[in-house]
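**Q** Turn this into a structure:
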Amino acid sequence: MDGWIKLHRKITESAIFSDPDLLRLWIYCLSRAAYKETTWVVEKQEVLLQPGQFVTGRFALQQDYNAGVAPRKKIKDTTLWSWLKRLESFGNLDIKSYNKYSVVTVVNWSEYQETLTSEPQQNDNKLTTEPQQTDTKKNVKNLRTISTTSTTEPLQDVWFRLTKKFIMPSNLLDFFSKLKTNGYDESFCTELLQEAFESAENGSVNMRYLEKIRDRWIADGISSRKQSQEEKARRANNAESKGRTEEVRSGSNPPPSKFAFLNQRNRRSGT
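**A** The predicted structure is shown next:
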């Protein structure tokens, strides 16, 4: 995900601000919400989302919320869902639950997120001095650079992009959860998943194949598809060089001729 969300200053006056867990969940909801009309595919069914809406479920919410969190601090899926319902009771969200997913709507999305603020910022800039304006431009440029280069696509989004399925199987959830518990971050998991799908011959990825790639990456100190390609190229070059070396060695030591015994007899007789 990329882009920006707005957070109104009056949030400090709300009940959410006094609860760190609810505040984190609220910011997560704002970050997940669509900023324009879009279509998601859930269990082979298209779901049309309006600005301010997103699709989730208990297990998907648990995975996203607990990403990068220490095991002892992870929150259960039932607890997270109760917090989500609490935000709904506050009037921040509207939740419509279906058989295998829920559509969450951020209430008053357009009021807080779609209002343009460029003109007030321009008016404020007129009051500043020229050096301050220059510094501001540099800072904005730096922020844009950072946001472009350091954004990591969430694992759940990568899964949906590759499979067009919203719910990741429980065995894969456990697989990636154990990786994160062992210190491997979200970026490692997303790169590993994409590597598996891109290199699979039939486009189908199973646990044994994922585990094989995981073991190879860990053994070789690989953390991205780029490093994996570089390692494959290095091994291919080494194999090619080794093959050429073997050819040279075999060429410098030809097999003995079937007439070698005649040469030996002649040397003994002095002829």
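**Q** rest of the way, CA atoms for contacts and neighbours
**A** OK.
**Q** So which residues of this structure form helices?
**A** Along the chain, the segments classed as helices by DSSP state H run 20-32, 58-65, 77-89, 109-113, 118-126, 130-149, 155-163, 170-181, 186-199, 207-220, 225-252, 260-269.
**Q** can you redo those helices as CSV with distance to Val42 and mean neighbour count?
**A** Putting those into CSV (distance: least, CA to CA, whole Å; neighbours: other CA atoms under 10 Å) gives the following:
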stretch, distance to Val42, mean neighbour count
helix 20-32, 16, 16
helix 58-65, 12, 18
helix 77-89, 19, 16
helix 109-113, 23, 14
helix 118-126, 37, 10
helix 130-149, 29, 11
helix 155-163, 9, 16
helix 170-181, 16, 15
helix 186-199, 20, 19
helix 207-220, 22, 14
helix 225-252, 28, 12
helix 260-269, 77, 10
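**Q** The structure of the following sequence is requested for comparison with the preceding one:
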Amino acid sequence: MSGWIKLHRSLLDWEWYDDANATRLLIHLLVSANYEPKRWKGVVIPSGSIVLSWDTLSIGCGLTVQQTRTAMAKLTDSGEVTRKVTNKFQTVTLVKWDQMQSDIIDNNNQANRQITDKQQTNNKQTNRQVTTTKEVKNKRSKNYTKDFESCFDFYHEHSVLPKSDKAAAYKYWVKLTADEKNSIRNTLQKFLEINNDEYCVKFRSYLSGKRWEDDLSGKQPKKKPFQPIYNPAIGG
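**A** Predicted structure coming up:
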């Protein structure tokens, strides 16, 4: 059992406060009572109440059964508790529970609502962030230039390797000068005809390693010439 209760200073004015057993029993009932309604064997036990027997109660508060009965009579006579008795158990209700503990219950409920609201807000923010991230990625994927798309697609159509990370390759592409891009257009086809084997590199590595600067003079193609690589209408 966890949580806490409010112990009011008015307890000092209670007529049986100087009776150790009666005070012990009252405090035991305060910390043991339901803080919210609960079902027990088909019966709803309201907040501020507890189902017990004399044996379990005496063990719980550390008194003998007779001491517990005597103390309970003092609590009942002074209006601190009411009892509903059956042949199997009794339900003890703290009369002032709502008056003394209601603000704690309200605070607990408010705290739970705040936690729930915060979790829902965080979930919504996370969902929005994920959605925004996807939208940004999709948007970026549509912002590749035509000359890059042409080179990337041609390279991997004729390469023995699977496609490389397009976004990573594009990061290198945008750093190239116009002259470097022209050099790639002019040498890429021959590079693939000569190097299209197990030693071939992915397009990202081709760009990062500036492989268009390789000296291909005197080397023979390992494959038949490809179709022309570029549409003259595509600019740099």
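**Q** Next, the TM-score between them, please.
**A** Here the superposed chains carry a TM-score of 0.43, computed using TM-score structural alignment, normalised by the length of the second structure; 107 aligned residues with a CA RMSD of 2.0 Å.
**Q** still on that earlier bit, relative to Leu49 of the first structure, which of the helices of the first structure is closest?
**A** The closest of these to Leu49 of the first structure is helix 20-32. By CA to CA, the value is 11.7 Å.
**Q** by contact count, what packs against the closest one?
**A** Packing partners of helix 20-32 of the first structure (3 or more CA pairs under 8 Å, 6 or more residues apart in numbering; DSSP states H and E): helix 77-89.
**Q** Reformat the helices of the first structure as TSV; add distance to Ile95 of the first structure.
**A** Below are those laid out as TSV (distance: least, CA to CA, whole Å):
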stretch	distance to Ile95 of the first structure
helix 20-32	12
helix 58-65	12
helix 77-89	7
helix 109-113	14
helix 118-126	32
helix 130-149	30
helix 155-163	20
helix 170-181	24
helix 186-199	28
helix 207-220	34
helix 225-252	38
helix 260-269	91
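**Q** Any idea which of these gets closest to Gln45 of the first structure?
**A** Here helix 155-163 is closest among the helices of the first structure (CA to CA), at 12.9 Å.
**Q** the inter-axis angle of that closest one versus helix 186-199?
**A** Per axes from the mean of the first three to the mean of the last three CA atoms, to 10 degrees, the angle that helix 155-163 of the first structure makes with helix 186-199 is 10 degrees.
**Q** and helix 155-163 of the first structure with helix 58-65, angle?
**A** Helix 155-163 of the first structure and helix 58-65 are oriented at 120 degrees to each other (the same axes, to 10 degrees).
**Q** what inclination does helix 155-163 of the first structure have with respect to helix 170-181?
**A** Interaxial angle, helix 155-163 of the first structure versus helix 170-181 (the same axes, to 10 degrees): 140 degrees.
**Q** helices or strands up against helix 155-163 of the first structure?
**A** Under the contact criterion of 3+ CA pairs under 8 Å, 6+ apart, helix 155-163 of the first structure touches helix 186-199.
**Q** follow-up on the earlier one: quick one: which of the helices of the first structure is nearest Ser102 of the first structure?
**A** Smallest distance to Ser102 of the first structure across the helices of the first structure (CA to CA): 8.9 Å, for helix 58-65.
**Q** which strands and helices sit next to the closest one?
**A** Other elements packing on helix 58-65 of the first structure under the criterion 3+ CA pairs under 8 Å, 6+ apart are helix 77-89.
**Q** List the neighbours of the helix it packs on that are in contact with it.
**A** The contact list for helix 77-89 of the first structure, computed with CA atoms under 8 Å, 6 or more residues apart in numbering, reads 22, 25-26, 58-59, 61-62, 93-95.
**Q** May I see those residues organised as a markdown table, with distance to Glu46 of the first structure added?
**A** What follows is the contacts of helix 77-89 of the first structure, written out as a markdown table (distance: CA to CA, whole Å):
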| residue | distance to Glu46 of the first structure |
| --- | --- |
| Leu22 | 30 |
| Leu25 | 26 |
| Trp26 | 26 |
| Arg58 | 20 |
| Phe59 | 20 |
| Leu61 | 20 |
| Gln62 | 23 |
| Leu93 | 22 |
| Asp94 | 20 |
| Ile95 | 18 |
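**Q** If we only consider those residues, which is nearest to Arg208 of the first structure?
**A** Checking those against Arg208 of the first structure by CA to CA gives Phe59 as the nearest, at 23.1 Å.
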